[in-house]
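> got a sequence here, can you build the structure:
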Amino acid sequence: MANPIRVGLIGAGYIADWHAEALAATPGVTISAVCDLNESAAKASAIPHGARVFTTLAALIDAQLCDAVHILTPPNAHEEIATECLTAGIHVLVEKPVCESGDAAAGMLASAEQGGARFHAGHNFLGLPSYERMKAAMTAGDYGRISSAEITWALPLAPLRSGPYNLWLLREPKNLVLELGPHLVAFAHDLFGPVEVLHAEASKPVMLPGDDPRPQTIRVLARAGHVDVTFTMAMVETVDDRSVTLRGSSARARLDFAQDVLVVERENAADLVANPLRKQLELTWQHRREGWKNALVQARSLNTQNPYGRSFRGMNRAIYGAIADRTPVDARFSGESAVAVMRTLDAVLDALPAEVLAVKAPAVRSRDPKPTAMVIGGTGFIGRALTRRLVVDGRDVRVLSRGRHGPFPDLPDQVETVTASLYDLDALTEAMQGIDVVFNLAKSMDKTWADALVNDVGVTTRIAMASEQAGVKRLVYTGTIASYDMSDPGVTITEDTGFPADMSDRNIYARSKAECERQLMKLHAERGLPVVIARPGIVVGPGGPLQHWGIGRWHGAGAVRIWGHGNNILPFVLIDDVADGLVRMIDAPVTGQSFNLIGEPMLSARGYFNEIHKALGAKIRVVPGNLHAFYASDAVKYGLKKYALRRPGVIRPSLADWKSRAHFSPFDNRRPKTALGWQPETDRPAFVDKAIARANLFGF
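This next block holds a predicted model:
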């Protein structure tokens, strides 16, 4: 048996999990290395596959452990990393966009030829089984002569409206085209050949912090041979429509590539009465066939092969099959295809009006900030509002972020963004020098309790230790009301309501945040840590998401299954009121105390959606969620994950945990009013106006 192809992952972020799972299922391939500047992230990706961990590209190349690598870093780093690997003779697959221009893609292809290695573009949706069927049918003439095609990516892009704003994706308007465009253009190029851009326009701009506009809809008219092509990228809150529609003389074919569903509409030769009936029956049969097919795939794979995952598997089979067989690169994923796609995107950017792509110059710094407050998690929803409130109050702020790009370009004199690893005590201590108050809003969404102990509890404790060493006068920690047992409507929750002693049957987030609080209060009792704890409710208002999972389980922007019946009053609170409460904790004599920042009783879940309908004219489909059914379904998933898939650290939340998501227990918010002088919004019309009417929930 031939030796397996050894593959390394460069970049251990969100997308790395998809690549790793697909590689693990690809015959003749093994994951040999993971490289990331964040060693803990690299370890988390490497350990399940027995791979070596690296923190520098040079060390990975020198180790000679990889025949190929997948480059999964932010796109601005793709070209440099790919060039080094290709020159060293290592095959590369580069996540889309492969780079930031056609010239850069051409340079990468030249490096591949020079190094004798293969350069592949990560156009994963071309590996979908349904797309392969569509292309084969079109090529065989089953759809007749194709006259036009519509290729659409209509999917809400939440960061445009609620952050985080420090992503590469949002740094420049052109990055939105570079991020989404490759999916669409790759389809057109693979189906029809070279694409000529005729016109491009943008609409529905949204303002990022600092009044920096980004378009949320981009339309492109193009031509490929005799086929008229329309590309649409829509990022507002909309029904998910990621599709390729081909109009031919014999049929209209529509591929839903998000769902791996292909449906073909044809004429039939029946008489005028039976013709429309037969046409609709045939479409019905196709939809049922596609639905059952996908359901069976999911059932057989225990929900490990969704359409997105299958697209990566199809791409990997084509790429590594060709490498193993020493056959030419599959044209769908070739370097030549990468260059063609990027050249087309260059033309799209050239066709867009200059004002659409203009980057607003950041305000000029006239003085260096002198921060006395630090916000950890300052790029998040609450963190952004808090930082701006601190500035309004006359404080300069140091924001701890993963990168230098923060959401405060209009505040260069008052806000500085610094980087420091949350796992490095010395770096954290240094970053806190000169700081009087630290707000810790960081959170970690972990899948196992072991990971939560490291990434949430360990980090929280380390921040507390650093604040002690730096002489910080006040540490404000944000916990969560989710740590309470809120399953009983007859129990009113106050700050004196304790968390259960044993929280092993709670969801990891609720359990982890409660343990963080316990460790902080232990440090307060034993060493005098000047900590105050805040637990915000369901936070709403400008900058927050429409699809808030504190209210229910969302199925796109148009449908939500609420937790429970949805008639009980929810613990909503306005974002500005949360920021006000946090600021009041700086100087109040409340060390060692905790406060539930819950607004006045206003709306139930159903009431909230009714107000959205009245204020914005959008009727969202609201379905009650049977919590016993949620619990039973979760029990089945737990059994499959633990015993069939043998995943370590799987937990099963209790029925009380599921009921707590409905927030059945009411809250008493008198303590923050009395101790802090906090006054949340009391007027219902004003609350609705701030929480809904002026919150830009739909993006336009």
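
> rest of the way, CA atoms for contacts and neighbours
Fine.

> test my guess that P542 contacts N696.
Yes - taking C-alpha atoms under 8 Å as the contact criterion, P542 and N696 are neighbours in contact, 6.5 Å apart.

> in stretch 596-604, what counts as buried?
N596, L597, I598, G599, E600, P601, M602, L603, S604 (16 or more other C-alpha atoms under 10 Å).

> distance of the third one from F572?
If you measure I598 against F572 using C-alpha to C-alpha, to the nearest Å, the figure is 6 Å.

> shared neighbours, these two?
With contacts taken as C-alpha atoms under 8 Å, 6 or more residues apart in numbering, the residues that reach both I598 and F572 are G537, I538.

> K293: which element?
helix 274-300 (DSSP states H and E).

> list the helices and strands that helix packs on?
Under the contact criterion of 3 or more C-alpha pairs under 8 Å, 6 or more residues apart in numbering; DSSP states H and E, helix 274-300 touches strand 261-266.

> check the offset of the following helix or strand past the helix holding K293 from the chain's centre.
Once helix 274-300 ends, the next helix or strand along the chain (criterion: DSSP H and E) is helix 307-325. Distance of helix 307-325 from the chain centroid (C-alpha atoms, centre = their mean, to the nearest Å) equals 24 Å.

> the closest residue to A588 other than its chain neighbours: what's it in contact with?
Take A588 and drop its neighbours on the chain: the residue closest to it by C-alpha to C-alpha, 6 or more residues apart in numbering is L676, 6.5 Å away. Each residue near L676 by C-alpha under 8 Å, 6+ apart is listed here: G581, R584, M585, A588.

> thinking the third one is in contact with V532, fair?
Yes - at 7.1 Å, M585 counts as touching V532 under the criterion of C-alpha under 8 Å.

> what touches both of the two?
Overlap between the neighbourhoods of M585 and V532 consists of V476, taking contacts as C-alpha under 8 Å, 6+ apart.

> which parts of the stretch 151-300 of the chain are strands?
For the stretch 151-300 of the chain, strands defined by DSSP state E, counting those that start in this stretch occupy the ranges 196-203, 206-208, 212-214, 217-224, 227-234, 241-248, 251-256, 261-266.

> out of those strands, nearest to G406?
strand 206-208 (11.2 Å; C-alpha to C-alpha).

> just checking, what packs against that closest one?
Taking 3+ C-alpha pairs under 8 Å, 6+ apart as contact, the helices and strands that strand 206-208 lies on are helix 159-162, strand 212-214.

> kindly recompute the last result at 7 Å.
For strand 206-208, the helices and strands in contact under the criterion 3 or more C-alpha pairs under 7 Å, 6 or more residues apart in numbering; DSSP states H and E are strand 212-214.

> how about this one, so we can line them up?
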Amino acid sequence: MPAKKITLIGAGNIARTHASVLQSIPGVSLHGVFDVSQGAAEAMASQFKIPVVHDSLEAAAMSASDVFHVLTPPNLHLMSAMPFVEAGKTVLIEKPVGATAAECQAFAAAAQRSGAVIGVNQNLAFNPAYLKLRNMVLSGNIGQPKYMSYIFEAPLRQLSARQFSHWMFREPGNILLEQAVHPLSQIVDLAGPVQELNALAERPIEISPGVGLHNACQVSMICERMPVSLRFHVGANFTVCRMTVVCDDGVAIADMTSNQFHVLERSAYMEPIDNYISSRKAARQWAGEGFAGLRDYALSMIKLKPRSDAFYLGMKGSIEAFYADLASTGKPRIDLAFGSHLVDVCAKIAQGFKSLPQTDAPAVAASPPSGALVAVLGGTGFIGAYTVEALLRLGYRVRVMARGAANLQEVFYRAGVEIVRGDVKSPSDVKAAVAGVAFAINLAHGGGGGNFEAIRAAMVDTASLVADACVAAGVKRLVHVGSISGLYLGDAAAKVTGSTPTDPMPHTRNDYAHAKALADATVLSRHQSGGMEVVVLRPGLVIGAGTSPFHGGLGFFNNDQYCVGWNAGSNPLPWVLVDDCATAIVAALEARDAAGKAYNLVGDVRPDARSYVAALARSLGRPLKFVPSSPTGLWLIELGKWFIKRVAGQKVNRPFLRDILSRGLRSQFDCSDAKRDLHWSPVADPAEFQRRAIAVHGKR
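So this is what the prediction gives:
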């Protein structure tokens, strides 16, 4: 039988996981890919040797492919999948299958007319630990199930990064469709369809004026086979994803985060002995599975075993089950009806969400600002919000360009602020953003990538694009906001000023630092050629209300309780308060002596890493710990990882001790040039710094 031909609709990160899994499944082959970004589709086709890149959904639907994986954002599922459903194709749609019940009904009606087969990729329903629990409960070996408890406490990167334009924050129920469908998929799979539910939601957090995020709730459910209690909380500090099923003759527990499963059972002995035997058996199970996870990770690193993390195994299990079901019955077990039921359950839970309390409308300025128009690219982020506030305070009008314009902070809705959607990688978007402005501020970093070339293209090429657009538009001055990371900061005896050149050995640095140094040089070259006045600002470790206090300049965080320092943690660190940073950015627009220069923005209060973490622990009331380390030791660990990856055939850059030393930030900053030329006066009072940098994150 010829292999089934597969076309991927969407070429983002999740599509790469699907492609990787599909390459390991016999009887299927990657045939085509489509994405609205032709470049993204072509890059993916090159990476996975996909022969056909389609230029439209219609062209993909008319292709020779047998199955279509729809991997676009949830709000685009209906538009992306419907051409294939109406054509009677077999379709696998990423969770959630639809954004509303109406979309699910539209899929059902179209599939009934065309005969299309629709599956839903609910990867957590195939988590290995969950499957062990499921098999144990269904086997009857611990009696009949009586009750299920589920705790889902998870961090949320987009929440901590304040990326509130993401789809999951646009409507109250979207957070459930994006996140709660994970535990709900396991609940419905094992306990059966939800027949009744009662949701008790916690008070929402305000993410934008009048817009609340309901990130925590408790849900009591009566399901077909047992009652269920679900604790749902995203944005948590400690990750817990644990299902407990109480049966007549034992308790089954699955921990999806650590991918571990164990059972509590009785023995034939009296209770004290029985407790000891049961505890010892459970401990052996936990220890054995913990060791297996560590072993599999190590083996996969050196390519002696396929990738074996819980997320990937869940994705692999889901996609493999989809094709196995097609081969055996022609219909997937996790189908449209299953996915639609989850959407319906999410809608019912959302009915229990509370409204934000009414607050007084913000005061409106007596008259809108009438000063010069300033374009701020990438202006809706952390530093951007403070910069816009500072611009308005001085009477400037502001045009902010950002990729997402939903759920913004209050300052962006004030008179004098114009929001335009745009991507810093798009020449036409940048051209429109800077047209007719007197000054421009570039806060957009351009994104990242998997290798230096991708990061260089994201940071350096976009910085060049913005500078060229400003020159063409006749912008008087461009303020480019970079980072001190482009400097070498590992020499404790060195005094660093604005005139200190970027690292003369960039090849010894990480890709981000290397690209930052190149971006600064690229922008300054526009001033040197006489095309436009340019000022480069390099903020230090920016801190304040509105960002995470767990700054990467302290060290690296395997979790936010333990900071592993880049060194012993006793040297002063180059902190700068975000509002001080914004003040300097605005001052640089018209400072007479600043044109053509670079300045470092570091405040006068510079606690070391140990002191900062200790103060933060007191403020948060949490047992945070700073773990000192040896830069040489860290480098040897990185060197060992690099060696293993190279042996396994991966192309990765060799780590340098010099890079680790620079991350320790031991050099001394002298910012007298910024204070003089920009008339800049950062906070010098340690108590005030403590209040605005640390206490602002305190217990709430």
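
> let me see the TM-score of these two.
In this superposition the chains share a TM-score of 0.92, using TM-score structural alignment, normalised by the length of the first structure; 691 aligned residues with a C-alpha RMSD of 2.8 Å.

> before we move on, back to that, out of the strands of the stretch 151-300 of the first structure, which gets nearest to T429 of the first structure?
Put simply, out of these the one that sits nearest T429 of the first structure is strand 206-208, at 31.5 Å, with distance taken as C-alpha to C-alpha.

> which one of the contacts of L676 of the first structure sits in the busiest neighbourhood?
When neighbours are counted by other C-alpha atoms under 10 Å, M585 leads those with 26 neighbours.

> ok now stretch 393-409 of the second structure, how far from the chain's centre?
Its chain's C-alpha centre lies 22 Å from the corresponding centre of stretch 393-409 of the second structure when counted by C-alpha atoms, centre = their mean.

> got the buried residues for it?
Buried residues in stretch 393-409 of the second structure, counted by 16+ other C-alpha under 10 Å: 396-405, 407-409.

> what of stretch 236-248 of the first structure?
V236, E237, T238, D240, D241, R242, S243, V244, T245, L246, R247, G248.

> ok, stretch 510-530 of the first structure next?
Residues 510-517, 519-521, 523-524, 529-530 are the ones in stretch 510-530 of the first structure that count as buried (16+ other C-alpha under 10 Å).

> cool, stretch 187-197 of the first structure as well?
Counting neighbours by 16+ other C-alpha under 10 Å, stretch 187-197 of the first structure gives F187, A188, H189, D190, L191, F192, P194, V195, E196, V197 as buried.

> now flag whichever of those residues is closest to R474 of the first structure.
For these, the nearest to R474 of the first structure is F187 (55.2 Å; C-alpha to C-alpha).

> the second structure: which residue goes with that closest one?
Under the alignment (TM-score structural alignment), F187 of the first structure pairs with Q186 in the second structure.

> same question for K637 of the first structure.
For K637 of the first structure, the aligned residue in the second structure is K641 (criterion: TM-score structural alignment).

> quick one: the helix or strand containing its match to chain centroid distance?
Using DSSP H and E, K641 of the second structure sits in helix 631-647. Between the centre of helix 631-647 of the second structure and the centre of its chain there are 26 Å (C-alpha atoms, centre = their mean).

> what about that helix, how far off from the first structure?
By mean C-alpha distance after the TM-score superposition for the first structure, the fitted helix 631-647 of the second structure averages 2.7 Å away from its aligned residues in the first structure.

> and after that helix, which helix or strand comes next?
Sequence order places helix 657-663 as the next helix or strand after helix 631-647 of the second structure, per DSSP H and E.

> got a markdown table for the buried residues of stretch 393-409 of the second structure, with distance to S629 of the second structure and secondary structure too?
Written out in a markdown table, the entries for those read as follows (distance: C-alpha to C-alpha, whole Å; DSSP: H, G, I helix; E, B strand; the rest coil):
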| residue | distance to S629 of the second structure | secondary structure |
| --- | --- | --- |
| Y396 | 47 | coil |
| R397 | 48 | strand |
| V398 | 45 | strand |
| R399 | 45 | strand |
| V400 | 42 | strand |
| M401 | 41 | strand |
| A402 | 39 | strand |
| R403 | 39 | coil |
| G404 | 40 | coil |
| A405 | 42 | coil |
| N407 | 41 | coil |
| L408 | 40 | coil |
| Q409 | 39 | coil |
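
> list the buried ones in the helix holding K293 of the first structure?
Using 16+ other C-alpha under 10 Å as the test for burial, helix 274-300 of the first structure gives R278, E282, Q286, H287, E290, N294.

> ok, which pair from the residues you listed is furthest apart?
Checking the buried residues of helix 274-300 of the first structure with C-alpha to C-alpha, the most distant pair is R278 and N294, at 24.4 Å.

> which parts of the stretch 51-200 of the first structure are helices?
Assignment of helices within the stretch 51-200 of the first structure using DSSP state H, counting those that start in this stretch yields the ranges 57-63, 78-87, 102-115, 129-139, 159-162, 174-192.

> now the stretch 451-600 of the second structure
Assigned by DSSP H, counting those that start in this stretch, the helices in the stretch 451-600 of the second structure fall at 452-456, 462-473, 511-528, 578-587.

> now the stretch 301-450 of the first structure
Per DSSP H, counting those that start in this stretch, the stretch 301-450 of the first structure has helices spanning 307-325, 335-351, 354-357, 381-392, 425-431, 449-452. These are given in chain order.

> which stretch among those helices comes nearest D103 of the first structure?
When the helices of the stretch 301-450 of the first structure are ranked by proximity to D103 of the first structure, the top entry is helix 335-351, at 7.8 Å, counting by C-alpha to C-alpha.

> can you give the contact residues for the closest one?
With C-alpha atoms under 7 Å, 6 or more residues apart in numbering as the contact definition, helix 335-351 of the first structure has outside contacts at 101-102, 105-106, 109, 119-121, 174, 178, 181-182, 185-186, 195, 197, 199-200, 331.

> buried ones among those?
Burial by neighbour count, 16+ other C-alpha under 10 Å: within the contacts of helix 335-351 of the first structure this picks out 101-102, 105-106, 109, 119-121, 174, 178, 181-182, 185-186, 195, 197, 200.

> number of residues surrounding the closest residue to D212 of the first structure other than its chain neighbours?
Ranked by C-alpha to C-alpha, 6+ apart and with sequence neighbours excluded, the top spatial neighbour of D212 of the first structure is K360, at 5.9 Å. Residue neighbour count, defined by other C-alpha under 10 Å, stands at 14 for K360 of the first structure.
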